[in-house]
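*Asks:* Kindly return the folded structure for what I paste below:
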Amino acid sequence: MFAVSARSFLKATGLSLAFHAEPLFDGVGLTLAPGDRVALVGPNGVGKSSLLKVLAGRLSAIAGRVEYGPDARVGYFFQQVPDPGQSVGAFLREPLAELFAAEARLHELERGIESGRLSLLDEYGTLLERFETLGGWTARARVDEVSQRLGVAHLDEHTPLARVSGGEQARLMLARVLLTEPSILLLDEPTNHLDADAVAWLGDYLAAFPGALLVISHDRAFLDRVATQVVELDGIHDELQTYEGGYTAYRAEKQARWQRLLLDYEAQEKYRARLAEDIEATKGHAAATESATANDHWRRIAKKVAKKAKARERRLDRELQSARWIAEPRTRPTLTLAFPDPENDALAGLHVKQLPVMAGDRTLFELADLEIKPGARILISGPNGAGKSSLLAALAARAEPGAVAVLPQTHDGLRLETSVIDYFRSRVPVYPEDAEQILTGYLFGEEQWEAPLRALSAGELRRLLLAVAVNEGAPILMLDEPTNYLDFDSLDVVERAVRAFTGTVLVVSHDRYFAQAAGLSQEWVVRAGELDC
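*Replies:* Prediction:
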């Protein structure tokens, strides 16, 4: 692994960014040093991915600066390949281009020396030393191990990136980042599209990573394994909120902080109300005394009391404006989600015979006879590429029209120029006013209804697809990796909603935390060209 020095650090100060003139974050500061393993969390749409892009130098902030240590080597993972025409092999080897070029030249020199051209010995010695410095003897082993662990070793190295699936592209991107052996890793949702074995390997790799790590992830068990600190971009405070420990510790401490803040605010408000009431009573008593008597002595005393009450009122105003006065605690709105109970129980099950499960024009396996009983709650698991998503697609295609609502794994194929409300109404036939009301429950404000899909974050797109799946009203739900991209609060809501749904549920997921919370009681495993029920 690449040697990491104390000078491999990243420091950000005063970062601010806006999107369509709306501020995303303002004055954000963050420092990463070797050994730091930090999770960046927060609601969808607050700018987490944008902040990561700024830190990686892929996006310019409108204010602030990012500094790197002299030995810093930044590895940035995001799920979009730069050149779809590039081959799989060339894409993976590109970070090690110098090393493989040196290896090829060494072979040429060896052949020349063997033929008697001894003048090549000096170049050979110099190049061999460089080859060893670059870790050449273990390079191919590193490529093979990372490719195998991340499930891309089966891909033909001559295949263009455009011809592999979105999930395979994401895994290739992650493999390429790890092969650069960076000293600072910036990872945006690295566990999406990884099976359980790959997530476990990545967790072990990152837990032992000697450099600095900043990771955005929805995978709660993964964050407990990897993170030693959580920073939250909550869309309310300007500064990042910091918590020690992983996901479990973060949620417990966040709840504890909220309760303490709420108690402090309530005590403060009681004090403010008592003080304001006392001031008003004093002012009223002084005014009544002054107007009720002609005695100059008592009138002077009443005026003094009124002045003191006024002074106390000004002091209270100053306290209300002071930094130590607690503002009313605020939270962001949460997702509203409830699957309607199926209206037609007869359609709540599914029985198929002689069903081929296809990936493109290739048959992965065939189901001779499969029955899904009404009310079944099924988790579909298995390694990457085994055919889990293809199985869902095949089953959905055999179902009666309107019987199945599908949440796809990826957002591929969406017409990104379509507006949010037009896309929703194209899938759910409702009046515009009803669509607006429904979308509001899914945290889409009025300013987003006419926004194009390309303006949404991955998490916001996920919420929109959920809105469609929920409101189609089908008795069978087929959810493909439903936890991808969603923030923690939204995950809690989805888990409760799926658990409460009385119809039939099939879920492809590697998130055991979600499977348990959603009440999935049966498991199917897809592997080695077969379905194990």
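*Asks:* From now on I want contacts and neighbour counts done on CA atoms only, so please keep to that.
*Replies:* Fine.
*Asks:* For the closest residue to residue 155 other than its chain neighbours, the count of nearby residues, please.
*Replies:* The shortest distance from residue 155 to any non-neighbouring residue, by CA to CA, 6 or more residues apart in numbering, is to residue 88 (7.4 Å). Using other CA atoms under 10 Å, residue 88 has 22 neighbouring residues.
*Asks:* where along the stretch 301-450 of the chain do the strands fall?
*Replies:* Assigned by DSSP state E, counting those that start in this stretch, the strands in the stretch 301-450 of the chain fall at 350-359, 362-372, 377-381, 404-407.
*Asks:* Now show me the structure for the sequence below, then we'll compare the two:
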Amino acid sequence: MLSISNLSFYFGSRALYENANLHIKPKTKIGLIGANGTGKSTLLRLISGEYSPDGGNISKSGECTIGFLNQDLLSYQTDDSILEVAMQAFEKQLELQHKIDAVLHKMETNYEDKDIDVLAHLQEEFERLDGYTIQAKTEEILEGLGFSTEDLSRPLRLFSGGWRMRVMLAKLLLQKPALLLLDEPTNHLDLPSIEWVEKYIHDYEGSIVVVSHDRYFLDRTIDHIAEVSNAKITLYPGNYSFYMEEKALRNEVQKGAYENQQAQIRQTERFIERFKAKASKARQVQSRVKALDKIDIIDDVIDEKAKVNFKFNFGTQPGRFILFLEQISKAYGEKIILKNTSATINRGDKIALIGANGKGKSTLLRIISGTEKIEGERRLGHNVIESFFAQHQLESLQVENSLLDELKSTGTAKTEMELRSILGCFLFSGEEVFKKIKVLSGGEKSRVALAKVLISQANFLLLDEPTNHLDMQSVNILIQALQQYEGSYVVVSHDRFFVSQIANKIWYLEDYEIKEYPGSFEEYETWQETRKVELPSGNKKATEKPKPEIEKTIAPTTPVVNNAKQIEKLEAKIMDLENKKGEIETKMSDLAQNNEFQEMKTWEEKLRLVSNELSQVMSEWETLIA
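*Replies:* The predicted model follows:
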């Protein structure tokens, strides 16, 4: 259907593609992957004809129509309703509808017999093209992508860039081109919409090439992986999980071949060095020199699984409770977000806040951070130091700073060597640490901003869509960093693989309340599927609160919240007593090593008194939170 042969394309002096090849067959669904900057989006623009190759050719069959969803469509605006914009996909049907309306309008004042024949012919053609169903099809797809029925009549210009992108996606899906090119289609979709698109693409009858960093999405939609690396395109059959297994096997074979060749080269070089001065060996030496010149060098395997090899420490340990929200309500005019809901975040909680867009996830994150006005009470726990990452914070990076200076600006006590090590973990190595912020891509700026958050000494992190603009390698680094992080955090994300790796609790918003599932994302998904089966759509019981053993909604009268002040005081006292106890035990250990047993009796009594007091305070604390 479409063939790419010996493709070359240069960005300045840098080769994005050099003699690259790819063949796209009918009904093939390809996931295009690779690190940021390798030219994935560029390849889609080359296929669509927007760019012209510097070498080689891209040929397609006559019936190969192409539809391209790209990030430039975010800026498209019009006063037409989103229903009208999406229905532009049916160009021929709309043209026929216009002609039918014109004939009917003429017949109202100037009736002629020939108009009946024209009208019949037009209506027959309109029906053949399913013209009477195009509005219903358009509404179905738009609502599948998250729009309400009321939204369909609103002008496109009133929607944000992410929602405009959904309209453009709907238009493309309705056009049903033979080859659909999608550039990061899930970037601006919430979980329900992603799942809907997954099913649609899975059932799509044409071919698809999709650029995505969402592993779950790729696993559920595509049947081939095309990897862009070293200016070449390598095609793997199967989904992303199969690609990972196959890539590991290929790397193992390549590593073995590389090591064998290097051993052969070393052996040949030793022979040349040893006998180059002997006339009797001149012919053999020359033969080996020529063989060495002609050898096709096998590249070593590049380790793309970057590992974070340091810990993000913080100096201040928080109390057992991080945050209390009591009787929280929030509304924007008539739109209610939260209503008389309460929640508690405990030390060690790794919370993923998930759900559909428009439910108030980012609003709740701002409430937790204390930057959003609310009704009710928000209270931070003892010794809590928070840090907030959001996409708009990329704009706060000092563009004239180097990467190293930007990390130094956090006031961290880390040495320059430690900061360079941290930047290395975030894929900035060597002289790259002296790059100016202003020359970085969106993904690179995200990595710098995340590094700043993670070295900020905060023991409580708030992260709003931290994986946006990150490639798979960068997401893997962030996962490792958060898995090593010893503090607590709340993360808003639609990346299911990311969430499955970093969360031990799931929060979601339902019935204007904060709901909590006390388990992993996989367990939450399984429970939700079970819930859908048990409570089918339309059943009133579907809106009822689940059983307490599965889902926890923190009631407004929770004793923990009502006694927050006493709990904070007791926590501070517990930490003080635990520190004293630790100091006494250290002192006794030193005395024992020096055989000063007489003095130890005094310290034993001190330890007994502190331990008794600690037990008493702990008992009071447990009573209050029971």
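*Asks:* For the strands of the stretch 301-450 of the first structure, give me a markdown table that also has mean neighbour count and distance to residue 311 of the first structure.
*Replies:* Shown next, in a markdown table, are the strands of the stretch 301-450 of the first structure (neighbours: other CA atoms under 10 Å; distance: least, CA to CA, whole Å):
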| stretch | mean neighbour count | distance to residue 311 of the first structure |
| --- | --- | --- |
| strand 350-359 | 16 | 76 |
| strand 362-372 | 14 | 76 |
| strand 377-381 | 24 | 67 |
| strand 404-407 | 22 | 63 |
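*Asks:* Would you format the ones you listed as TSV with distance to residue 316 of the first structure included?
*Replies:* Shown next, in TSV, are the strands of the stretch 301-450 of the first structure (distance: least, CA to CA, whole Å):
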stretch	distance to residue 316 of the first structure
strand 350-359	68
strand 362-372	67
strand 377-381	59
strand 404-407	54
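*Asks:* closest one to residue 398 of the first structure among those strands?
*Replies:* Of all the strands of the stretch 301-450 of the first structure, the one in closest proximity to residue 398 of the first structure, counting by CA to CA, is strand 350-359 (7.2 Å).
*Asks:* aligned partner of residue 122 of the second structure in the first structure?
*Replies:* Under the alignment by TM-score structural alignment, residue 122 of the second structure pairs with residue 127 in the first structure.
*Asks:* does residue 185 of the second structure sit in a helix, a strand or a coil?
*Replies:* On the three-state scheme (DSSP: H, G, I helix; E, B strand; the rest coil), residue 185 of the second structure is labelled coil.
*Asks:* Could you give the number of residues near the aligned residue in the first structure for it?
*Replies:* Mapped onto the first structure by TM-score structural alignment, residue 185 of the second structure lines up with residue 190. As a burial measure, residue 190 of the first structure scores 22 neighbours (other CA under 10 Å).
*Asks:* Residue 190 of the first structure reaches residue 150, doesn't it?
*Replies:* No - checked against CA atoms under 8 Å, the pair residue 190 of the first structure and residue 150 is beyond contact range at 10.8 Å.
*Asks:* From what I see, residue 311 of the second structure and residue 482 are in contact.
*Replies:* No - if you go by CA under 8 Å, residue 311 of the second structure and residue 482 don't touch, sitting 9.7 Å apart.
*Asks:* In space, what's closest to residue 89 of the first structure - neighbours in sequence excluded?
*Replies:* residue 157 (4.1 Å).
*Asks:* ok so, going back, among the strands of the stretch 301-450 of the first structure, which is nearest residue 66 of the first structure?
*Replies:* By CA to CA (comparing all of those), the closest turns out to be strand 404-407, at 38.4 Å.
*Asks:* returning to what we had before: of residue 311 and residue 482 of the second structure, which one has the most company?
*Replies:* residue 482 (20 against 16).
*Asks:* ok so, going back, check contacts around the match of residue 185 of the second structure.
*Replies:* Contacts here follow CA atoms under 8 Å, 6 or more residues apart in numbering; on that basis residue 190 of the first structure touches 77-78, 174, 215-217.
*Asks:* when you check those against the helices, which ones overlap?
*Replies:* Counting by DSSP state H, the contacts of residue 190 of the first structure place residue 174 in helices.
*Asks:* Dump the contacts of residue 190 of the first structure to TSV, plus neighbour count.
*Replies:* Shown next, in TSV, are the contacts of residue 190 of the first structure (neighbours: other CA atoms under 10 Å):
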residue	neighbour count
77	24
78	17
174	25
215	25
216	22
217	23
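*Asks:* Tell me the one of the contacts of residue 190 of the first structure nearest residue 117 of the first structure?
*Replies:* Distances from residue 117 of the first structure to those, taken by CA to CA, are shortest for residue 174, at 43.1 Å.
*Asks:* what does that closest one align to in the second structure?
*Replies:* In the second structure, residue 174 of the first structure lands on residue 169 (TM-score structural alignment).
*Asks:* quick one: residue 461 of the first structure and residue 421 of the first structure, what's the gap?
*Replies:* 12 Å (CA to CA, to the nearest Å).
*Asks:* Could you list every helix and strand that the helix or strand residue 591 of the second structure falls within packs against?
*Replies:* Using DSSP states H and E, residue 591 of the second structure sits in helix 564-593. Where contact means 3 or more CA pairs under 8 Å, 6 or more residues apart in numbering; DSSP states H and E, helix 564-593 of the second structure is packed against helix 597-625.
*Asks:* Give me the buried stretch members for the helix it packs on, please.
*Replies:* 600, 603, 607, 610-611, 614, 617-618, 621, 624 (16 or more other CA atoms under 10 Å).
*Asks:* ok and that helix relative to helix 564-593, angle-wise?
*Replies:* Calculated by axes from the mean of the first three to the mean of the last three CA atoms, to 10 degrees, helix 597-625 of the second structure forms an angle of 160 degrees with helix 564-593.
*Asks:* Who are the packing partners of helix 597-625 of the second structure?
*Replies:* When contacts are defined as 3+ CA pairs under 8 Å, 6+ apart, helix 597-625 of the second structure packs onto helix 559-562, helix 564-593.
*Asks:* Output these in TSV, with mean neighbour count and distance to residue 157 of the second structure appended to each entry.
*Replies:* Formatted as TSV, those follow (neighbours: other CA under 10 Å; distance: least, CA to CA, whole Å):
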stretch	mean neighbour count	distance to residue 157 of the second structure
helix 559-562	18	44
helix 564-593	16	46
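*Asks:* Can you check which of those helices gets nearest to residue 468 of the second structure?
*Replies:* Of these, nearest to residue 468 of the second structure by CA to CA is helix 559-562, at 34.5 Å.
*Asks:* Where in the first structure does the helix holding residue 591 of the second structure fall?
*Replies:* Going by TM-score structural alignment: helix 564-593 of the second structure matches no residues.
*Asks:* any idea what residue 75 of the first structure aligns with in the second structure?
*Replies:* Under the alignment (TM-score structural alignment), residue 75 of the first structure maps onto residue 67.
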